[in-house]
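[1] okay, sequence plus prediction incoming.
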Amino acid sequence: MMRTTAWALVAVLLTSLAACGGGGGSSSTSATSNTTSNSNNTTAASPPASAPAQSSTLSSANPTAVPTPSTAINTVPVLVSVTSFHRANAPMTSVTVCTAGTNATSNCTTIDNVLVDTESFGLRLFASTIPSTTLNALTVQSSGGATVAECALFGSGYTWGTVRNVDIKLGGEVGQNVPIQVIADSRLTATPPTDCQQAPAFTQPSDLGANGILGVGVAARDCGSKCVSNSPTGFYYACSGASCNVLNQQLTQQIGNPVQYFSTDNNGVVLEMPAVGPTGAASASGTLVFGIDTQPNNALAGSGATVLATDSSGDFTATYNGVTTSNNAFFDSGSNVLFFQDSSIAANALKYLVPTSTLTRSVAIAGGGSVNATIQFNVANANTLFATGNYAFNNLASYLYGTFDMGMPFFYGRHVYYGITGTASAGGGTGPYVAFASS
């Protein structure tokens, strides 16, 4: 994962890390890592105002929590499995978009294989995945007659597209007039500004390994107050023809976390995945639950979960092998491996870790309010895992300097909570915070 200077809100999306199986039992392994880091305004957070005091806890490398059924109105199913993109550890869901202001009843389209990303904020869809009848009915934002566009910078690429307002339906929840990014939208003819072109462009689903990104992390907006006045380059633009100028974008017009637009269950999410074995699983079916302490199926209070106050990006502090990374550790479903710095573990040419036998390691994490925990995790030989033909792994890891990214392997067998900034729950206090329960 790489941060960019223009963004500070982190989302790591790794594409095409998969074992691509063929017929008749033959298979070939593809292991290409493509890291993206869409970031924004990072501010150190105070501990949750009403969160209970906690002592240090230990979380096993083999957690056993079972997902809530994805049948309630405040849930959607999440599936890690083989897709046309052949990505391992890619949690996918479906999102329905409709004409804005219709309560999700007009010109609706459901888009599958949208990546659930807990370290970014807002919905981003490729224009090519939206049928023209729906796309043409989605309101394009404008400013003084110019088309509003956004550049989303990532560590290994960038997205460039229009900002359109839509109604979003997820399960039985509806958010109205939600600004989203439509990537590679033909409505936008201008070339991306130089400040945007800091890495290769994501212009089609195969570049990203998904039809879009559902960002449901702790921030309400993808830029925040810094873009309201004196907006920096690399964020919002007003484009006329081939010319684009930096644009100040009001909070209500910025691409936002869709969950905050729900009438209820709008203070956060819980991502729940089943446990998988040491050689992985062909698939893993989990649940994204909307709301925290708003329904019986999203209780944080009394769950025994570890709650960590975070900065505005959902980051906290981690110490591994005596090295501390301050506010540069996070739980990120958009990363399909565990990323951390350990040169003592052998790696292959692509920096995936390949120990001769499975290792158990531990990392100490700390958030606001002196809450801390020790998390154990396993590291298996990536080459061996890829050869299984499976797609869900809890022990797949890669080397990365200066960051501790607890990617998708961390989520198996856990319930992981994300409290949206400025909202409150009985068990988490006032966001931003993250929490996890392992049984």
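    Structure's in. What do you need?
[2] CA only for contacts and neighbour counts going forward, please
    OK.
[3] please enumerate the helices of the stretch 251-400 of the chain.
    382-387 (DSSP state H, counting those that start in this stretch).
[4] structure two is appended below for comparative analysis:
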Amino acid sequence: MRKIAWIIAAALGLSLAGCGGGGGGSSNSNTTVNAPAGASSPATSSGTSSSSNTSNSTPNVLAVDASAVPTAVGPGNTIAVTVTGTGIHNQPMVSVKICTPGTNASTNCSTIPNVIVDTASFGLRLVRSAIPTTTFNALQAETVGSQALAECALFGSGYAWGTVYTADVALSGETAQNLPIHVIGDPALTTAAPTECQAGRLLATTADIGANGILGIGVSPNDCGSACVNGAVSTFYYTTAGVGTAVPLAGQITNPVTQFAQDNNGLILEMAQVSDTGSASAQGTLVFGIDTQTNNALSGTSATLMKTNLNGDFTSTYNGTTQTKTFFDSGSTVLFFPDLSIPIDSSSGYYIPTTTVGRSSTLVGASPSTVSLGFNIANGATLNASGKNAFNNLGIYLSKQFDFGMPFFYGRHVYYGISGTASTGGGAGPYVAYVSN
């Protein structure tokens, strides 16, 4: 499957985006590596409008804010999600417990806070310095044959290089045993990343990434799939000597949800709505399983549902242009989409309309029918200067794809049905769905 790619932008602090949805995967088999094309990193917002904008006769009709309320945190298949002042806007964070592998998450455990919830990548990646030494020493280094395993993860503004270990991972009452995880910035890995991985600067610390790790829980079970089983794939798996290697599925960085004993067919990210002028913080709930318990129903909700490929991509149309790389990505801090009719800050790429504008995208092939999805865009320079952390109307120009980032999630329940599983309401995965009220 695809690697993860990120955009890091400075805008009175960093703006971090998990730019998912690249490549051309199959929705039926995990046979193709799909690596999204990285976008350029926007610079600090200057509030200066670009002169390349074109006129648009579209009426400025503001969308009504979504109003769905998150499920209460408490049952074992729920975990609290928070957006607060991390220095990066719109970062949904959870805490993850890791322990000695094979102990049912009961031995040498440590809870790692401030891990990004990323619905457009697959697998758990933690910065080595964020893992206490006692716990790290209890993890098991993964090997292929007799050689220790490493992995490269490409980002829009750099690359992460680290080792692969197995751990027991607990998220609330759900446990994934013997899970392969990516340990970023492991100082024991003295071999430099292979040349093909060295795109931009090295991302090895919590300061580089803006978090202690990334929890990738999108629609794919793992981050590469059959392509990496069949042979070495550039920019994925290597020995710690820097030599490319094939890796069996069981040894690849794995979506932890797929390894739960129950509630393993998907998840729901539910965020409370925030103020249109921004909020200091936001709260939500990550609910595991779909149609497996009373608190995770999709069946009977009248949700809008789209079948996707293994990246989580589906098709939309915007301003008369078809966008085959459309996706719902909680790891993206803004809405990324192409619209030259909205004034754009020339240095950062942020949309900076004088007054808030309303737009809509048509989701093609949605069930029960094609759907028009409305959203609003406010002045990014003004929002960035507010000192707040959670925004439902922040956007950046990006061509050739439509990334519904974190602003889309506020006031919605957003479902991810994992490939190879099924639910009563969603059918066979992979799929995404959402409820707005």
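    Cool, got the structure. What you see is a predicted model, and the numbers here were worked out from it, not measured in a lab.
[5] okay, now Glu196 of structure 2: neighbour count?
    By the criterion of other Cα atoms under 10 Å, Glu196 of structure 2 has 10 neighbours.
[6] hang on, it in a helix?
    Yes. Under DSSP: H, G, I helix; E, B strand; the rest coil, Glu196 of structure 2 falls within a helix.
[7] what lines up with it in structure 1?
    Here Glu196 of structure 2 is matched to Asp195 in structure 1, going by TM-score structural alignment.
[8] once you drop chain neighbours, what's closest to its match?
    With sequence-adjacent residues excluded and distances taken as Cα to Cα, 6 or more residues apart in numbering, Asp195 of structure 1 is closest to Gly234, at 5.3 Å.
[9] contacting residues for that neighbour?
    Shown in contact with Gly234 of structure 1 (Cα atoms under 8 Å, 6 or more residues apart in numbering): 6, 150-153, 193, 195-196.
[10] give me the buried entries from the residues you listed.
    Those of the contacts of Gly234 of structure 1 that meet the buried threshold are 6, 150-153, 193, 196, by 16 or more other Cα atoms under 10 Å.
[11] hmm, back to that, closest to Lys226 of structure 1 out of the contacts of Gly234 of structure 1?
    Nearest to Lys226 of structure 1 among these, counting by Cα to Cα, is Ala6 at 11.1 Å.
[12] tell me how many other residues surround Tyr416 of structure 2.
    Tyr416 of structure 2 has 30 nearby residues by other Cα under 10 Å.
[13] list the residues that contact Gly387 of structure 2.
    By Cα under 8 Å, 6+ apart, the residues touching Gly387 of structure 2 are Ala280.
[14] next SSE after the lengthiest strand in structure 1?
    Ordering each strand of structure 1 by length in residues (DSSP state E) puts strand 158-170 first. Where DSSP states H and E defines the elements, the next helix or strand beyond strand 158-170 of structure 1 is strand 173-183.
[15] what's the mean deviation for that following strand versus structure 2?
    Between strand 173-183 of structure 1 and the corresponding residues of structure 2, superposition yields a mean separation of 0.4 Å, by mean Cα distance after the TM-score superposition for structure 1.
[16] can you point out the buried residues in the very next helix or strand once past that strand?
    Note on strand 173-183 of structure 1: by DSSP H and E, the next helix or strand toward the C-terminus is helix 205-208. For helix 205-208 of structure 1, burial by neighbour count (16+ other Cα under 10 Å) applies to 205, 207-208.
[17] stretch 74-94 of structure 2 now?
    For stretch 74-94 of structure 2, by 16+ other Cα under 10 Å, it's 77-84, 87-94.
[18] do the same with stretch 185-193 of structure 2
    Result for stretch 185-193 of structure 2 [16+ other Cα under 10 Å]: buried residues 185-186, 189, 193.
[19] nearest residue to the middle of structure 1?
    Asp117 (1.7 Å; Cα atoms, centre = their mean).
[20] mind listing what that one touches?
    11-13, 213-217, 332-334.
[21] rerun at 6 Å
    214-215, 333-334 (Cα atoms under 6 Å, 6 or more residues apart in numbering).
[22] burial count for the residue nearest to Thr102 of structure 1 when sequence neighbours are not counted?
    In this structure, Thr102 of structure 1 finds its nearest non-sequential neighbour in Asp167, 7.1 Å apart by Cα to Cα, 6+ apart. The number of residues packed near Asp167 of structure 1 is 26, by other Cα under 10 Å.
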